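Enquirer: sequence and predicted model, in that order:
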Amino acid sequence: MSEPMRIALLYALFCAVAIGVNIGSQDLALRLWSSGIWFSIFVGTGTGLVVKYILDKRFIFRFTPQNVGHDSRTFVLYTLMGVVTTAIFWGFEYGFWLAFGTARMRYLGGVTGLVVGYVAKYHLDKKFVFSVSLPTRHL
């Protein structure tokens, strides 16, 4: 299997894992707390972000931070690249909620927004977050 194909398949798998964590965390938050949709979206976004960062840095970009500070700065940059893509995700999810008014359609909007956002995020991360580490990859 070629390296680009391996990366594409792993990235798709990790997106699916992060989507599952995100949507599952949202559902759990709604069941445990009566704080509303925005709280559940925030919880899902946070859990999905952490899972995706761990998988991406290790298996997609093969990034080994120099120390905790370096890893923290990289995570902050990774998170900043996700601001635009998170807006895409939230916009789709909330838009589906407003348009259809059901939890299933809201989740479908969330999944759709996550897929669109993850495609954009890969390119942003490759160019701005992990580009410095690409020449010196470590497993």
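Expert: Received the coordinates, thanks.
Enquirer: C-alpha only now, for contacts and for neighbours.
Expert: Will do.
Enquirer: which parts of the chain are helices?
Expert: 3-32, 37-55, 68-100, 103-124 (DSSP state H).
Enquirer: alongside the first one, take a look at this:
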Amino acid sequence: MTLRVLLIRYAAFAVIATFGNLLTQRAVLLGGQGAAWFALAVAAGTLVGLVIKYLLDKQWIFQDNSTGLRAHGQKFTLYTVMGLVTTAIFWGTETAFWLTWRTDLMREAGAVIGLAVGYVVKYQLDRRFVFPDARLRQAA
């Protein structure tokens, strides 16, 4: 796979997962309002987005053909842990920009920068720890 194809797919899958996350949040919030509903919406949206991105990345980015509950469970757990690391980058950058400039524009700029850096780091972590065999296929 060329770098261009990789970047296009990875970005497209991020957008698809984001839409899945947000649509799930909206659906949950149809059930009610308040802090508990908000927390449920965020949790459900995050889970849906994570599953979508995992399945797309597994097949179309890393061409991982492993099957079975054990293989999926182990890889999905590692994929989730790598996501926690990169989410910290995203939230940290967004927060740092907010604390420094105290404007929505700069907070959003920090979010975009943090998200971009987070996705680059996430790809590298996933390639190394979650789908290590993919490195051989991509180099070929």
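Expert: Thanks, I have it. Owing to the predicted nature of the structure, the values given are computational and were not obtained by experimental measurement.
Enquirer: one step back: out of the helices of structure 1, which gets nearest to residue 133 of structure 1?
Expert: helix 68-100 (10.6 Å; C-alpha to C-alpha).
Enquirer: distance from the chain centre to the closest one, please.
Expert: 7 Å (C-alpha atoms, centre = their mean, to the nearest Å).
Enquirer: identify the residues contacting the spatially most central residue of structure 1.
Expert: Nearest residue to the geometric centre of structure 1 (C-alpha atoms, centre = their mean): residue 49, 4.6 Å. Listed by C-alpha atoms under 8 Å, 6 or more residues apart in numbering, the contact set of residue 49 of structure 1 reads 18, 79.
Enquirer: can I get the helices of structure 1 in JSON lines including distance to residue 130 of structure 1?
Expert: Listed next are the helices of structure 1 as JSON lines, based on distance: least, C-alpha to C-alpha, whole Å:
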{"stretch": "helix 3-32", "distance to residue 130 of structure 1": "14"}
{"stretch": "helix 37-55", "distance to residue 130 of structure 1": "11"}
{"stretch": "helix 68-100", "distance to residue 130 of structure 1": "8"}
{"stretch": "helix 103-124", "distance to residue 130 of structure 1": "9"}
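Enquirer: quick one: closest of those to residue 136 of structure 1.
Expert: Using C-alpha to C-alpha, the helices of structure 1 put helix 68-100 closest to residue 136 of structure 1, at 15.0 Å.
Enquirer: packing partners for that closest one?
Expert: Judged by 3 or more C-alpha pairs under 8 Å, 6 or more residues apart in numbering; DSSP states H and E, helix 68-100 of structure 1 is in contact with helix 37-55, helix 103-124.
Enquirer: in that helix, what counts as buried?
Expert: The neighbour-count check on helix 68-100 of structure 1 (16 or more other C-alpha atoms under 10 Å) flags 74-75, 78-79, 81-82, 85-86, 88-90, 92-97 as buried.
Enquirer: many thanks, I have nothing further to ask.
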